[in-house]
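Trainee: After the sequence you'll find the predicted model.
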Amino acid sequence: MLQKTNRLTLVEQVAHQLEALIESGNWEVGKRIPPEPELMEQLAVSRNTLREAIRALTHAGLLTTRQGDGTYVSASSALGPMLQKRISRTDALETLEVRQALEREAAYLAAQRRSEQDLLDMRRCLEERQAAIHDRNDEGYAYWDVRFHMAVVAAAGNRLLQDLYSHITEGMRAAVLEVYGLNNSDYFEHTHELLYQAIADQHAEKAVEAVQLYINESKKHL
């Protein structure tokens, strides 16, 4: 619920309120925010104050203004754009080392906490991934590979871990396409099946071992 503000650091107060709506999910990523007159009335601020607050959130990467179409939510938190910029300047090995840290922990937790729906989600990703391999579909292979890892992270049941992981997925997709590709799919298919089975069997240590297997193989292709 938006609240009227006082006059102290007015732009910052407005920006904080709008940011809270984004982070809480009330304003979803990809959706257009309410028009200026509506926000001005709810916040009891001038057009200039509102525009300065929106400009600050745009600079932070949370909002995007489209000429003639309004302003849209582009990220759920300021952390996302910051990490994306950092990852774009990071070499493949450093990104893979971050993946190793996050995916080992995610696999361990997923083996303990996974639901039957989590297993169904993972299995579907593996099946779609295999179909893409059969069809020699690079884009589909990369897409479902990343979706499988995201499903494992989701099964870990840790929202912060899931948020952090989601910000490296674009870099992962590019790596699957450019570095690993379909030519190395057989080995990764085997290790991903090992990971799935370990999670299904709720064997946390084996799940971590499976992650380490495909991480080690990935490093060989850098």
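Mentor: The structure has been received and is ready for your questions. Everything numeric here is computed off the predicted structure, so don't read it as measured data.
Trainee: CA only for contacts and neighbour counts going forward, please
Mentor: Fine.
Trainee: quick one, longest helix in the chain?
Mentor: Criterion DSSP state H: the longest helix present in the chain is helix 92-113.
Trainee: So which elements touch that one?
Mentor: Here helix 92-113 touches helix 138-155, helix 159-166, helix 185-200, helix 204-220, going by 3 or more Cα pairs under 8 Å, 6 or more residues apart in numbering; DSSP states H and E.
Trainee: quick one, that helix and helix 138-155 angle?
Mentor: 50 degrees (axes from the mean of the first three to the mean of the last three Cα atoms, to 10 degrees).
Trainee: List the contacts of the residue nearest to the spatial centre of the chain.
Mentor: Centre of the chain computed as the mean C-alpha position; nearest residue by Cα atoms, centre = their mean is residue 166, 1.6 Å away. Residues counted as contacts of residue 166 (Cα atoms under 8 Å, 6 or more residues apart in numbering) are residue 150.
Trainee: now do 10 Å
Mentor: Residue 166 makes contact with 80, 146, 149-150, 153, 160 under the criterion Cα atoms under 10 Å, 6 or more residues apart in numbering.
Trainee: ok, back up a step: as a markdown table, the helices and strands packed on helix 92-113 with distance to residue 64 would be great.
Mentor: Output for the helices and strands packed on helix 92-113, formatted as a markdown table (distance: least, Cα to Cα, whole Å):
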| stretch | distance to residue 64 |
| --- | --- |
| helix 138-155 | 25 |
| helix 159-166 | 20 |
| helix 185-200 | 37 |
| helix 204-220 | 35 |
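Trainee: can you tell me which of the ones you listed comes nearest to residue 113?
Mentor: Among these, the nearest to residue 113 by Cα to Cα is helix 138-155 (6.6 Å).
Trainee: what's the spacing between that closest one and its chain's center?
Mentor: With Cα atoms, centre = their mean, to the nearest Å as the basis, the distance from the averaged C-alpha position of helix 138-155 to the chain average is 11 Å.
Trainee: now, of the helices and strands packed on helix 92-113, which is deepest in the fold?
Mentor: Looking across the helices and strands packed on helix 92-113 with neighbours counted as mean count of other Cα atoms under 10 Å, the highest average goes to helix 138-155: a mean of 22.
Trainee: let's bring in a second model and compare:
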Amino acid sequence: MSGSSSLSQLPRRSLVDCAIDAMREKIESGAWPVGERIPKETELAEMLQVGRNTVREAIRVLSHADVLEVRQGDGTYVRFELDPAAVMRRVTRSSLRDHFELRVILETEAARLAAQHRTARDIRKLEKTLKARGEWAEGSDLDRFLKADTAFHLAVAEATHNEALIELYRYFLVAARQAGRAVMEEHGLPEPGYAAHERIFRAIEQGDGARAARAASAVVRPLVHAFSDHTGNSD
């Protein structure tokens, strides 16, 4: 069977995590294609040099993530090549410049679509979350502020009524909040203020997609430039 060659011995940090990583590598590399049955538990335990309980737990985690499918009496099959949770962990670990470049794309298009599809209910929610966000004041509760800030941006995404974009943005919020904290605490950069966010809201309220996109870009793009330098080191 494809992929049955021995894998290198796993480091002893967390055996389940290591088994999951090794199995993901086999799937993402194509060694275990979608639709193919993976080796049995006993074979996997020997390949990974771990116990069968460890293998069973790794399979359970990957099955829960819909990467694997366990068919009783038949075996375990590859269902998807990518684990969304693993992808988002990589996004979270990306450089701040990469993060904000991605945010420019998401925020501008979300604002443009929101202006086109917003409802009266969306406008009320946007106004409420904008007021709750307010203006950052030195010494305020940073966690509370970042939560309110991401609530406003999520409301923009929800006003698009594009379920794919909304779900992607919900996944992205964890990384967005961590990046916001890094900007303010570690790098001392100013948080884009209330007025800049109000311009996004007003453009969406008035149904002006082009102006909404420009306003959203104006909030995030300066942060892209802040983490770009002549050496190319953006961390």
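Mentor: Yep, that arrived. On a predicted model such as this, the values are computed, not experimentally measured, just so you know.
Trainee: circling back: can you name the next helix or strand after the longest helix of the first structure?
Mentor: Per DSSP states H and E, the first helix or strand lying C-terminal to helix 92-113 of the first structure is helix 116-134.
Trainee: That following helix vs the second structure, average distance?
Mentor: Compared with the second structure after the fit, helix 116-134 of the first structure shows a mean deviation of 2.4 Å (mean Cα distance after the TM-score superposition for the first structure).
Trainee: Mind listing what's buried along that helix?
Mentor: Neighbour-count burial for helix 116-134 of the first structure flags 118-119, 121-126, 128-130, 132-133 (criterion: 16 or more other Cα atoms under 10 Å).
Trainee: aligned partner of the residue nearest to the centre of the first structure in the second structure?
Mentor: Per TM-score structural alignment, the equivalent position to residue 166 of the first structure in the second structure is residue 170.
Trainee: What sits closest to the aligned residue in the second structure for residue 122 of the first structure if chain neighbours are left out?
Mentor: Residue pairing (TM-score structural alignment): residue 122 of the first structure is matched to residue 126 of the second structure. Distances taken as Cα to Cα, 6 or more residues apart in numbering put residue 155 closest to residue 126 of the second structure, at 5.9 Å, once the chain neighbours are dropped.
Trainee: Tell me the spacing between that neighbour and residue 15 of the second structure.
Mentor: For residue 155 of the second structure, the distance to residue 15 of the second structure equals 40 Å [Cα to Cα, to the nearest Å].
Trainee: With residue 59 of the second structure instead?
Mentor: 13 Å.
Trainee: Neighbour count: those two, which is higher?
Mentor: The neighbour comparison of residue 59 of the second structure against residue 15 (other Cα atoms under 10 Å) goes to residue 59, with 22 against 19.
Trainee: ok now do the more buried one, which residues does it touch?
Mentor: Contacts of residue 59 of the second structure (Cα under 10 Å, 6+ apart): 16, 19-20, 23, 41, 53, 65, 67-70, 76.
Trainee: That one -> the first structure?
Mentor: Across the alignment, which pairs residues by TM-score structural alignment, residue 59 of the second structure is matched by residue 56 of the first structure.
Trainee: quick one: the helix or strand harbouring residue 176 of the second structure to helix 142-158, angle?
Mentor: Using DSSP H and E, residue 176 of the second structure sits in helix 163-181. Relative orientation of helix 163-181 of the second structure and helix 142-158, computed by the same axes, to 10 degrees: 160 degrees.
Trainee: ok, average deviation of helix 163-181 of the second structure from the first structure?
Mentor: Helix 163-181 of the second structure sits 1.0 Å off on average (mean Cα distance after the TM-score superposition for the first structure).
Trainee: about what we covered before: can you tell me which residue in the first structure aligns to the residue nearest to residue 126 of the second structure?
Mentor: For residue 155 of the second structure, the aligned position in the first structure is residue 151, judged by TM-score structural alignment.
Trainee: ok now stretch 204-222 of the second structure, how far from the chain's centre?
Mentor: Per Cα atoms, centre = their mean, the centroid offset for stretch 204-222 of the second structure relative to its chain is 22 Å.
Trainee: wait, stretch 155-162 of the first structure
Mentor: Stretch 155-162 of the first structure sits 11 Å away from the centroid of its parent chain (Cα atoms, centre = their mean).
Trainee: Contacts for that stretch, please.
Mentor: Contacts of stretch 155-162 of the first structure (Cα under 10 Å, 6+ apart): 102-103, 105-119, 121-122, 149-154, 165-166, 199.
Trainee: Which position in the second structure pairs with residue 192 of the first structure?
Mentor: Matched by TM-score structural alignment, residue 192 of the first structure corresponds to residue 197 in the second structure.
Trainee: Where does the longest helix of the first structure end up in the second structure?
Mentor: Using TM-score structural alignment, helix 92-113 of the first structure lines up with residues 96-117 of the second structure.
Trainee: Superposed on the first structure, what's the mean shift for that stretch?
Mentor: Mean deviation for stretch 96-117 of the second structure: 1.0 Å (mean Cα distance after the TM-score superposition for the first structure).
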